[in-house]
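Chemist: Fold the following and give me the result.
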Amino acid sequence: MSVRDTSVPDPEVFAEEWEAWHRDKDARLASEHGFLSITGLHWLSAEPQTFPGVPGAWSTGPDGVVVELDEGEELVVDGVTVRGRHLFGVIPERGGVDAVRGDTVIEVAKRGGNDIVRPRHPGHPLRTAFAGTPAYAPDPRWVVTGRYEAFAEPRPTTVGASVEGLKHVYDAPGRVVFALDGQELSLTAFNGHTPGSLTVLFTDATSGVTTYAANRNLGVAAPGPDGTVVLDFNRATNLPCAYTDFATCPLPPAENRLPVAVEAGERIPHERLAQR
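Modeler: Okay, the predicted model is just below:
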């Protein structure tokens, strides 16, 4: 493997920092109401429906999501106790509201233009049995320096999802260009979680072999003044759909299928290996 790298950090310090980052990532995944606590993915329609472990009858329409609670049932929404009929209103794409009953959080959200309900129970076996995410040993060789090339205008980019038939649309502000194994490669980038940062979804030659088949995610810090970016593939992570079927994760754009084996970052979760 040949990876262009501008600096070689101390391997021991590098490994310690990676271990701390990975423990934190897994802790958030397995937090009390994290993705591993989700027990169902329910799609709302105009017809009221009831769901296991969730109070009330749920529906959606032009005015947004509505729940009709039976006598004696209640939920806490934004710190306020609600009873009877409660209108959540129109939820924006990729937005969500939490309704709480006891130790259960009921996520009310919109994904791919569809209103959904996802209950999160701390006692869900997927969460309580979680033993951490397997990953390649951290290696500074997989820290790659590249450049960011902004598009003239953000490009609306439609991608598939882990749920068949669902589509996501993101604005792609540009792409990152870098070299691996002597090849110049590029990845279409989406906006990250902090201002100026980027996120890339990708697959590579390890996908479906040692890493999750559908996607992996890599966060990239904001480019430098000259467009320089650093891609640390050791921090390539699984999305929630790698662990649970109750996620609606986006798939990478077609152009983000790397022809090389990125033997770094998170591997197929134990939970998926057990289903093979």
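Chemist: contacts and neighbour counts: CA atoms only from here.
Modeler: Noted.
Chemist: Give me the contacts around stretch 161-181.
Modeler: 1-4, 111-112, 144-151, 153-160, 184-191, 214, 229, 241, 247-251, 260 (CA atoms under 8 Å, 6 or more residues apart in numbering).
Chemist: Using neighbour counts, pick out the buried residues of stretch 258-266.
Modeler: Leu258, Val262, Glu263, Ala264, Gly265, Glu266 (16 or more other CA atoms under 10 Å).
Chemist: Can you tell me which of those residues lies closest to Ser59?
Modeler: The closest of these to Ser59 turns out to be Glu266 (CA to CA; 37.8 Å).
Chemist: Surely that closest one touches Ser207?
Modeler: No: in this structure Glu266 lies outside contact range of Ser207 using CA atoms under 8 Å: 10.9 Å.
Chemist: shared neighbours of the two, anything?
Modeler: By CA under 8 Å, 6+ apart, no residue touches both Glu266 and Ser207.
Chemist: Return the members of the contacts of stretch 161-181 classed as buried.
Modeler: The buried subset of the contacts of stretch 161-181 - by 16+ other CA under 10 Å - is 3-4, 111-112, 144-149, 158, 160, 185-191, 214, 229, 241, 247-251.
Chemist: ok now do Phe35, which residues does it touch?
Modeler: Leu29, Arg120, Pro240, Thr244, Ala247.
Chemist: would you list the residues you listed in TSV and tack on secondary structure?
Modeler: Listed next are the contacts of Phe35 as TSV, based on DSSP: H, G, I helix; E, B strand; the rest coil:
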residue	secondary structure
Leu29	helix
Arg120	strand
Pro240	helix
Thr244	coil
Ala247	coil
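Chemist: Which pair of those residues spans the longest distance?
Modeler: Farthest apart among the contacts of Phe35 by CA to CA are Arg120 and Pro240. That separation is 13.7 Å.
Chemist: before we go on, could you also do this sequence so I can check it against the first one:
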Amino acid sequence: MTVTDTFAEEWTAWHEEHERRRADKHGFLAITSIRWLGEEPETYDDVPGAWSIGPEGIVVSLAPGESLVVDGTEITGRHSFGVIDERGGITAGFGDAVVEIAKRGGNDILRPRHPDNPVLVGYRGTEAYPPDPKWALPGRFVAYETPVPTTVGSVVDGLEHVYEAVGEIEFTVGDAVHSLIAFPGSAPGALHVLFVDQTSGKTTYAANRSLSVAAPDAEGNVVIDFNRATNLPCAYTDHATCPLPPAGNRLPVAVEAGEKLP
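Modeler: Below you'll find the predicted structure:
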């Protein structure tokens, strides 16, 4: 087996697992609506209860016969979920569905997730460019002295997100050196990059692409593998609040790697 064959096999296994998680019965493809909560209680047709916000955070008032399950405990009547931190969230269950109770861009929101949502039921996978080792590029992470609060836009008009940029990843395509601003990743020391390039809006999603990068070594060396660039939820549903890339993360090259338009 050649190095290219091994590379392709590893990518295929990774992408199949990514697709499995994306198509989870309570994943973002199952979201049926996004509700922006206010001080006046409101009811909705895809989640039990009347929902509002106040000094004690997000509150639900459940009518007789209605209930939610939170951390294995059934709740009825009036229940406060407290003040939720930015990008935090709680999940509550009802029947075969769940509701995400969260804060995004300073707003308290609900996102019910139903396994029979047509977006999920009809999902048949996402096409991607064939994996190619030439797009697994060596790079160097240059850390900032201190993290830099960075405001980025959102696919929702008027909504903004603030992330702490921790440095930049420098890499070469052809004869040109490029750099991408990096945020902290999900694993300790890992990095997360949002970017667009010359394929965006043509063969790939226009608003953004997402890429995880493993933690740099002691010298700051990384591998930025564009074959593993993925779509964020906003590529599939209107009920997303995905961030846009920082202004500096617009590559003047066509990165023909990773997932394509759904």
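Chemist: Tell me which residue of the first structure matches up with Gly27 of the second structure.
Modeler: In the first structure, Gly27 of the second structure lines up with Gly34, judged by TM-score structural alignment.
Chemist: again with Thr12 of the second structure
Modeler: In the first structure, Thr12 of the second structure lands on Glu19 (TM-score structural alignment).
Chemist: go on, Gly54 of the second structure?
Modeler: Looking across to the first structure (by TM-score structural alignment), Gly54 of the second structure lines up with Gly61.
Chemist: what's the burial count for its match?
Modeler: The local packing of Gly61 of the first structure (other CA atoms under 10 Å) involves 14 other residues.
Chemist: ok, back up a step: if you count surrounding residues, which of Arg120 and Pro240 of the first structure has more?
Modeler: Ranked by neighbour count (other CA under 10 Å), Arg120 of the first structure and Pro240 place Arg120 first, with 25 against 18.
Chemist: Now do the same contact list for the residue sitting furthest away from the middle of the second structure.
Modeler: For the second structure, the residue at maximal distance from the C-alpha centroid (CA atoms, centre = their mean) is Pro64, at 35.9 Å. Pro64 of the second structure is in contact with Thr76, Gly77, counting by CA under 8 Å, 6+ apart.
Chemist: mind redoing it with 10 Å?
Modeler: Gly49, Thr76, Gly77 (CA atoms under 10 Å, 6 or more residues apart in numbering).
Chemist: Distance from stretch 186-198 of the second structure to the middle of the chain?
Modeler: Distance of stretch 186-198 of the second structure from its chain centroid, counting by CA atoms, centre = their mean, to the nearest Å, is 11 Å.
Chemist: for stretch 233-242 of the first structure, same thing?
Modeler: 8 Å.
Chemist: Equivalent analysis for stretch 217-231 of the second structure, please.
Modeler: Between the centre of stretch 217-231 of the second structure and the centre of its host chain there is 18 Å, according to CA atoms, centre = their mean.
Chemist: Also stretch 112-120 of the first structure?
Modeler: Counting by CA atoms, centre = their mean, stretch 112-120 of the first structure is centred 15 Å from the centre of its parent chain.
Chemist: got it, and stretch 239-253 of the first structure?
Modeler: Between the centre of stretch 239-253 of the first structure and the centre of its chain there are 6 Å (CA atoms, centre = their mean).
Chemist: can you name the residues of the second structure that it overlays?
Modeler: Using TM-score structural alignment, the residues of the second structure aligned to stretch 239-253 of the first structure are 232-246.
Chemist: how long is stretch 80-99 of the second structure from one end to the other?
Modeler: Start-to-end span of stretch 80-99 of the second structure (CA to CA, to the nearest Å) is 15 Å.
Chemist: what's Gly27 of the second structure in contact with, if anything?
Modeler: Arg20, Arg21, Val98, Arg113, His114, Pro115, Leu120, Pro233.
Chemist: ok, back up a step: give me the subset of the buried residues of stretch 258-266 of the first structure lying in strands.
Modeler: Among these, DSSP state E puts none in strands.
Chemist: Go through those residues and say which is closest to His42 of the first structure.
Modeler: For these, the residue nearest His42 of the first structure by CA to CA is Glu266; the value is 28.5 Å.
Chemist: Just give me the match in the second structure for that closest one.
Modeler: So, by TM-score structural alignment, Glu266 of the first structure is matched to Glu259.
Chemist: Equivalent analysis for Gly89 of the first structure, please.
Modeler: In the second structure, Gly89 of the first structure lands on Gly82 (TM-score structural alignment).
Chemist: And for Ile106 of the first structure?
Modeler: Aligned by TM-score structural alignment, Ile106 of the first structure pairs with Val99 of the second structure.
Chemist: Please look at its match and Trp51 and confirm they touch.
Modeler: No: using CA atoms under 10 Å as the test, Val99 of the second structure is too far from Trp51 to be in contact (12.0 Å).
Chemist: Show me which of those two is the more surrounded one.
Modeler: Shown here are Val99 of the second structure and Trp51; by other CA under 10 Å, Trp51 has more neighbours (26 against 22).
Chemist: Helix, strand, or coil at Ala182 of the second structure?
Modeler: Going by three-state DSSP: Ala182 of the second structure is strand.
Chemist: residues contacting the closest residue to it other than its chain neighbours?
Modeler: Excluding the flanking residues, the one nearest Ala182 of the second structure by CA to CA, 6 or more residues apart in numbering is Val193, at 5.0 Å. By CA under 10 Å, 6+ apart, the contact list for Val193 of the second structure reads 165, 168-169, 180-185, 208-213, 224, 229, 245-246, 249.
Chemist: which residues does His114 of the second structure contact?
Modeler: 25-33, 46-47, 94-99, 120.
Chemist: If we use 7 Å, what do you get?
Modeler: Counting by CA atoms under 7 Å, 6 or more residues apart in numbering, His114 of the second structure touches His26, Ala30, Ile31, Thr32, Ala97, Val98.
Chemist: The equivalent of Lys134 of the second structure over in the first structure in helix, strand or coil?
Modeler: Lys134 of the second structure maps onto Arg141 of the first structure when the alignment is built from TM-score structural alignment. Applying three-state DSSP to Arg141 of the first structure yields a three-state assignment of helix.
Chemist: again, but for Arg21 of the second structure
Modeler: Per three-state DSSP, Arg21 of the second structure ends up helix.
Chemist: Skipping adjacent residues, who's closest to it in space?
Modeler: In space, Arg21 of the second structure is closest to Gly27, 7.3 Å off (CA to CA, 6+ apart).
Chemist: Repeat that for Arg175 of the first structure.
Modeler: Arg175 of the first structure sits nearest to Thr188 (CA to CA, 6+ apart), 4.3 Å away.
Chemist: so what corresponds to that neighbour in the second structure?
Modeler: Match for Thr188 of the first structure (TM-score structural alignment): Ile181.
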